[in-house]
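Asks: Following is a predicted model, sequence given first.
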Amino acid sequence: MTAMPTRGAGERLWIGTFLVLGSLTAFGPLAIDLYLPAMPDLARVLGTSDSLAQLTISTCLVGLAVGQLVAGPLSDRVGRRWPLLIGVILFTITSVLCALSTSIWVLLVLRLLQGLCGAAGVVIARAIVRDMFEGHRTAKAFSHLMLITGVAPIVAPLLGGQILRFTDWRGLFVGLGAISVLILLGCVLVLRETHPPHLRQRGGAAGTFLSLRGLLADPVFRGYLIIGGLQSASLFTYISMSSFVLRQEYGVSPQGFSLVFAVNAVGLVLGSQVNGALVSRFGPERLLTVQLVMMCVAAAGVVGAALADAGLVVLLVPLWIVMVGMGGMGANTTALALIPYGHAAGSASALIGTSQFLVGAAVAPLASLVGTDSRVMGATIALATVLSLVALWRVHHARRTTPAHSEPLTTTT
């Protein structure tokens, strides 16, 4: 097994590596969104309620969150390649077993295991990017990966709908297993070890605990962790409430909703690509500040349009601007959190991913208890964005007062 050039060598993602890493980071959307069109059919065949059928999404989300805390630190100790390959293999197996489920309770357990296994791909892919790149190039690489990650939530349910023309919900899980086989083949052929033995952590479980505790004790890392979690809360809120806002409140047709959802996804991807083009010149920290301010203004516009009942177009324009800002800030936040911790990129990536899944999955349902209209959606996004700005101010304060972080990252030549 040959080590991939790291830290200064190999300053770009080859097309194959880019596609494989992007596919790995899309494990979450693939595992959750691909079978959404078949949820009613699943509930009917297994003889269960809609709420229990929807619980298969929650159990997978829990697995994706918790699994990262296992796979990420493990990859710091034993290297990236083998935990990644084992995770993808087990994800493939559990996907096929899901297709063979005969009861909802068996499926719930398998979905939890599927999430735990898929988490390895999500968390280790981020760590590999950090292994391969330094400085602002890390943010640029994450921006490029958003081409796949941002499109996956849109393509997955559409692909699932097309597969359903020829099969049932079981066939969707078989299809998910087939997709993971292709990703596994790409991992074997393209990805090599990026975390050589002399950089690996020692100390077993105790060393892992100390590493995680050290990361959480760092006010700068903690600030970016909070910003990433709040960004995820905004995105989950939009995803969970948009159908209610557009279809029930504004009377948009299913086709119109799909179009709006796709346009906003384009905004998400566009924001990430503009960020990738600008980050070498301005640096991820400066761009993150601009993006958060832009999102605050746009989120206020969403709230204003909702309160004034100004019409659908007036609501959608600032919402699209929020999506553009979100696409860029995701790459910058992840890069800024990981850059100082190349020696513990797996553990740092695990905390980032877990916080995003848990905070995002918790805030959206809590907000929906207040309501699912445009005012609640806009206010939740606005509050999360304002709190992100406060967290970023705390990061700047920590950089001024903490010697280890006294030099902010801007650009490199």
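Replies: That came in fine, so what should we check first? Numbers count the residues shown, from 1 in each chain.

Asks: From now on I want contacts and neighbour counts done on CA atoms only, so please keep to that.
Replies: Fine.

Asks: So Gly327 sits against Leu270, correct?
Replies: Yes. Contact criterion C-alpha atoms under 8 Å: Gly327 and Leu270 qualify, at 7.2 Å.

Asks: the more surrounded of the two?
Replies: Shown here are Gly327 and Leu270; by other C-alpha atoms under 10 Å, Gly327 has more neighbours (28 against 21).

Asks: check which helix or strand covers the more buried one.
Replies: Take DSSP states H and E as the rule and Gly327 turns out to sit in helix 312-338.

Asks: other SSEs contacting that helix?
Replies: The contact analysis (3 or more C-alpha pairs under 8 Å, 6 or more residues apart in numbering; DSSP states H and E) places helix 312-338 against helix 136-149, helix 219-243, helix 254-282, helix 284-308, helix 345-370.

Asks: now the helix or strand following the first one, how far from the chain's geometric center?
Replies: In other words, helix 136-149. Beyond helix 136-149 on the C-terminal side, the first helix or strand identified by DSSP H and E is helix 152-163. Distance, stretch centre to chain centre, for helix 152-163: 18 Å (C-alpha atoms, centre = their mean, to the nearest Å).

Asks: by how many degrees do helix 152-163 and helix 136-149 diverge?
Replies: Counting by axes from the mean of the first three to the mean of the last three C-alpha atoms, to 10 degrees, helix 152-163 lies at 20 degrees to helix 136-149.

Asks: if we look at helix 152-163, which residues are touching it?
Replies: With contacts defined as C-alpha atoms under 8 Å, 6 or more residues apart in numbering, helix 152-163 is touched by 26, 29-30, 33-38, 171-172, 261-262, 265.

Asks: tell me the residue furthest from the middle of this protein?
Replies: Largest separation from the mean C-alpha position in the chain: Ala308, at 33.0 Å (C-alpha atoms, centre = their mean).

Asks: residue contacts, that residue?
Replies: Counted by C-alpha under 8 Å, 6+ apart, Ala308 has zero contacts.

Asks: again, but for Leu34
Replies: Counted by C-alpha under 8 Å, 6+ apart, Leu34 has contacts Ala156, Pro157, Leu158, Leu159, Gly160, Leu172, Leu176.

Asks: Comparison target below:
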Amino acid sequence: MQSKEQQKVSMFSQPMALWAVIFACIIAFMGLGLVDPILPSIAKNFNASDSDVTLLFTSYNAVMAIAMLITGVISSRLGIKWTLIMGVIIIALFSFLGGLSNGVWGLVLLRGGWGLGNAMFVATALTAVVSMSKTGVARSIILFEVAVGLGISVGPLLGGELGSISWRGPFFGVAGLMVIAFILLMTLMPSPKRQAQSAARKKTSLLDPFRALKNRALRTFGIAAFLYNFGFFTLLVYAALVLGHIHHFDEHQLGYVFLGWGLLLAFTSVFVAPKLQKWQGTVPAMCVQLLLFAVTLFVIANWTYEKEVVVWMVILSGAFLGNNNTLITTGVMNASTIERSTASAAYSFLRFIGGAIAPYLAGKLSEWYNPHMPFTVGGTCVVLSVIFLWFNRKHLKHVDAVEGH
């Protein structure tokens, strides 16, 4: 619900504590695309196969998925501030250790640790942004998506620039930025004493996210996200390997391609998605955007060896993913009366399970069949997510009613 007072306040007129969380969010989401431009370099340095290096994303997402189930338990006992700070410390530690790694399997394990920190931070950050914002749920989610988009877009650029010096550079870079985030959160976030008192009023249990999935609307969004993440991470991870191995892109070039992708993602998530939601409704708009994303994957599947086609389809897909990210996040937040942190944890668990399977599957499909197959399978999974959403749309009608109210 958004009051008249909230509507009058600018989306960017927020407390300093919220901006500290937003800054940390940007750095945390850099981790998603930061490794992209250096995947071919890591494969070359460690003499690893494509499926081996995709495990950097599989371990990251798998740990995130499982850890999402305990974030509510931790944050309800420690409070938002200390959960965020713990997440930042863990990210900084494991990214720094990743930069010291001397083998692909050690790097895979350390990326899993990075995923643990990210899970603690991301699930709590969305709750923190919504609770501290002066502008209501809808516009605070857009602000969160700005941070997501900036992090995802700047990550590949930073990864490409630092990766051109050494593949270790991006890992050390994130560790350094997280130290800055730690200082900002420590000094600007509200006092932990007040938060601890608030948290003590209601402590969540490990079973709460599973209970939350009994809600038909939340479960529908989670399964849809599980399916479309096969397409998302096929594009994010395997497309980088195709451009690196087949089209011989270096770290700089890969960084610029995914910078373009991320900038489009950020722009549409903030400026286009809200208009699509008002015009078409959440579920119809999601279905259209996901179908358009599936088309880009099928085009890449058909013209994998055409460099310009792959580059432009990767960049264009960012627009459709940006729209969908905002639409589905808003839908999840309005899906039920369940506490938002619990709803976010339950949904994220399903979403990141898809993100864990997809990268490794893409690498294996290319080894078993050919470079076209991962994109074909990814696009098919995205289409299945649309079919699933459409057949369950009657359980999601209230999402727009809540938003409108």
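Replies: Received it, and whenever you're ready, just let me know what you need. If you're wondering where the values come from, they're calculated on a predicted model, not measured in any experiment.

Asks: Please state their TM-score.
Replies: Put the two chains on top of each other and the TM-score (TM-score structural alignment, normalised by the length of the second structure) is 0.76; 389 aligned residues with a C-alpha RMSD of 4.1 Å.

Asks: what's the closest of the helices and strands packed on helix 312-338 of the first structure to Asp76 of the first structure?
Replies: helix 345-370 (5.4 Å; C-alpha to C-alpha).

Asks: report the angle between the axes of the closest one and helix 312-338?
Replies: Using the same axes, to 10 degrees, helix 345-370 of the first structure lies at 150 degrees relative to helix 312-338.

Asks: Would you mind getting the average deviation of helix 345-370 of the first structure from the second structure?
Replies: In the superposition with the second structure, the average deviation recorded for helix 345-370 of the first structure is 2.5 Å (mean C-alpha distance after the TM-score superposition for the first structure).

Asks: in terms of contact count, name the helices or strands touching that helix.
Replies: In terms of contacts (3+ C-alpha pairs under 8 Å, 6+ apart), helix 345-370 of the first structure is packed against helix 50-78, helix 104-132, helix 204-217, helix 219-243, helix 312-338, helix 374-401.

Asks: Quick check: buried residues in the shortest one?
Replies: Looking back up the chat, that one is helix 204-217 of the first structure. Residues of helix 204-217 of the first structure classed as buried: Thr208, Ser211, Leu212, Leu215, Leu216 (neighbour count, 16 or more other C-alpha atoms under 10 Å).

Asks: Same question for the first one.
Replies: If you call a residue buried by 16+ other C-alpha under 10 Å, then helix 50-78 of the first structure has these buried ones: 53-54, 56-78.

Asks: quick check, distance from it to the centre of its chain.
Replies: Using C-alpha atoms, centre = their mean, the offset of helix 50-78 of the first structure from its chain centre is 13 Å.

Asks: now that helix and helix 204-217, what's the angle there?
Replies: If you take the same axes, to 10 degrees, helix 50-78 of the first structure sits at 100 degrees to helix 204-217.

Asks: Helix 50-78 of the first structure packs against which elements?
Replies: Going by 3+ C-alpha pairs under 8 Å, 6+ apart, helix 50-78 of the first structure lies up against helix 27-33, helix 39-45, helix 81-99, helix 104-132, helix 345-370.

Asks: post-alignment, the first one versus the second structure, mean distance?
Replies: Right, the one you point to is helix 27-33 of the first structure. Helix 27-33 of the first structure sits 4.4 Å off on average (mean C-alpha distance after the TM-score superposition for the first structure).

Asks: Touching that helix from outside, list them.
Replies: Contacting residues not belonging to helix 27-33 of the first structure are listed as 57, 60-61, 64, 115, 118-119, 121-122, 152-153, 156-157, 176 [C-alpha under 8 Å, 6+ apart].

Asks: ok so, going back, and the contacts of helix 152-163 of the first structure as JSON lines, adding distance to Arg375 of the first structure?
Replies: Shown next, in JSON lines, are the contacts of helix 152-163 of the first structure (distance: C-alpha to C-alpha, whole Å):
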{"residue": "Ala26", "distance to Arg375 of the first structure": "30"}
{"residue": "Pro29", "distance to Arg375 of the first structure": "27"}
{"residue": "Leu30", "distance to Arg375 of the first structure": "30"}
{"residue": "Asp33", "distance to Arg375 of the first structure": "26"}
{"residue": "Leu34", "distance to Arg375 of the first structure": "29"}
{"residue": "Tyr35", "distance to Arg375 of the first structure": "30"}
{"residue": "Leu36", "distance to Arg375 of the first structure": "26"}
{"residue": "Pro37", "distance to Arg375 of the first structure": "28"}
{"residue": "Ala38", "distance to Arg375 of the first structure": "30"}
{"residue": "Gly171", "distance to Arg375 of the first structure": "39"}
{"residue": "Leu172", "distance to Arg375 of the first structure": "36"}
{"residue": "Phe261", "distance to Arg375 of the first structure": "18"}
{"residue": "Ala262", "distance to Arg375 of the first structure": "22"}
{"residue": "Ala265", "distance to Arg375 of the first structure": "21"}
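
Asks: So Thr410 of the first structure belongs to a strand, correct?
Replies: No. Looking at Thr410 of the first structure with DSSP: H, G, I helix; E, B strand; the rest coil, it is coil, so not inside a strand.
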